[in-house]
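K.L.:
What would the 3D arrangement of this be:
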Amino acid sequence: MKKLNEPSATPFSQTFFHGTKADLKLGDLIEAGFNSNFGQNKKAKYIFLAATLDAAIWGAELALGEGRERIYLVEPTGSIENDPDLTDRKFPGNPTMSYRSIHAFKVVGEVSIWQGHSAEQVKAMKDGLVKLKEQGIESLNDR
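P.N.:
Predicted coordinates for the structure are as follows:
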């Protein structure tokens, strides 16, 4: 079975994005083991990336912290797998192209111009996340 980020016959490689409020530089590594931007804000077992800009925008908009929302272009340094919170629970087939890894991502660029979601959409998403927490529904990534 082909791994998601294995080289292929095409000269073009898959572009991956990481949305955050962290201020990173070209060449920096994004690694697991730091406090998560989501869920219970505990040490993250995984780091996340997406192959769609929209999913990365959500990552930046929902990230904790006071920093500026940023979207980085990243290269995985190891294998990646589907994010079970999105693929198993919300979007069978992974149309958001959201993935996780225990391996670092290398920052190779930044998307400087992008359009965020409306304030109403962000509020609705945050309200939905609060409702899930109140119902005791935890992220599969926190386990």
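K.L.:
CA only for contacts and neighbour counts going forward, please
P.N.:
Will do.
K.L.:
give me every residue that touches residue 63.
P.N.:
By Cα atoms under 8 Å, 6 or more residues apart in numbering, the residues touching residue 63 are 19, 20, 21, 37, 38.
K.L.:
Then residue 114?
P.N.:
Residue 114 neighbours (Cα under 8 Å, 6+ apart): none.
K.L.:
Under a three-state scheme, what state does residue 60 occupy?
P.N.:
helix (DSSP: H, G, I helix; E, B strand; the rest coil).
K.L.:
ok, it touching residue 71?
P.N.:
Yes - Residue 60 lies in contact with residue 71 (Cα atoms under 8 Å); the separation is 6.8 Å.
K.L.:
what touches both of the two?
P.N.:
With Cα under 8 Å, 6+ apart as the test, residue 60 and residue 71 both reach 18, 19, 20.
K.L.:
ranking those residues by neighbours, who comes first?
P.N.:
When neighbours are counted by other Cα atoms under 10 Å, residue 18 leads the shared contacts of residue 60 and residue 71 with 29 neighbours.
K.L.:
Second chain to compare with the first, below:
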Amino acid sequence: MGSENEALDDGPFYHGTKADLRVGDLLTAGFRSNYRPEIVMNHIYFTALRDGAGLAAELAAGDGEPRVYLVEPTGPFENDPNVTDKKFPGNPTRSYRSSEPLRVVGEIRDWTRLAPEALQEWRDRISAMRDSRAEIIN
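P.N.:
This is a model prediction of the structure:
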């Protein structure tokens, strides 16, 4: 393995959101964090795990339908420092971030939805993180 910031995947990559997007659309940084809404993010986040993007879609802010998109980075990217080696050794969540846009290349419809109880557990974890003022590396 290379440096701690060396990305471990070549793709495919996925992004979960409640936004209704089209092929060719660009996802960019500069939006509020889903986990700490008072923070405007300097990066756009994505994963090499389809169902990980599904979880992010279900937890995303907004009222839209959760969606998972197949995306391709348009520039350099790195391991997400919010989970890599900070909370988990290596990058088992296969999570990444970039300050450059992601291009939507398709929508994925066969991702695993969480049971309502499991989704509520995740929402409770997010709420506890907000209350504890856990740090987000931006």
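K.L.:
overall similarity of the pair, as a TM-score.
P.N.:
TM-score for the superposed chains, counting by TM-score structural alignment, normalised by the length of structure 2: 0.87, backed by 135 aligned residues with a Cα RMSD of 2.0 Å.
K.L.:
hey, where'd the strands end up in structure 2?
P.N.:
13-17, 26-27, 44-47, 67-73, 78-79, 95-98, 102-108 (DSSP state E).
K.L.:
Tell me which of those strands approaches residue 130 of structure 2 most closely.
P.N.:
strand 44-47 (18.8 Å; Cα to Cα).
K.L.:
which residue numbers in structure 1 go with that closest one?
P.N.:
Alignment of strand 44-47 of structure 2 against structure 1: residues 47-50, by TM-score structural alignment.
K.L.:
Please apply the same query to stretch 69-82 of structure 2.
P.N.:
Against structure 1, stretch 69-82 of structure 2 falls on residues 72-85 (TM-score structural alignment).
K.L.:
What are the buried residues along that stretch?
P.N.:
By 16 or more other Cα atoms under 10 Å, the buried positions in stretch 72-85 of structure 1 come out as 72, 73, 74, 75, 76, 80, 82, 83, 84.
K.L.:
how near is the aligned partner of residue 129 of structure 2 in structure 1 to residue 139 of structure 1?
P.N.:
Using TM-score structural alignment, the partner of residue 129 of structure 2 in structure 1 is residue 132. Going from residue 132 of structure 1 to residue 139 of structure 1 by Cα to Cα, to the nearest Å gives 9 Å.
K.L.:
Neighbour count for the two, which is higher?
P.N.:
residue 139 (16 against 13).
K.L.:
my guess is the more buried one contacts residue 85, does it?
P.N.:
Yes - the criterion here is Cα under 8 Å, and residue 139 of structure 1 meets it with residue 85 at 6.3 Å.
K.L.:
My read is that residue 84 of structure 1 contacts residue 97, right?
P.N.:
No - counting by Cα under 8 Å, residue 97 is not a contact partner of residue 84 of structure 1; they are 11.3 Å apart.
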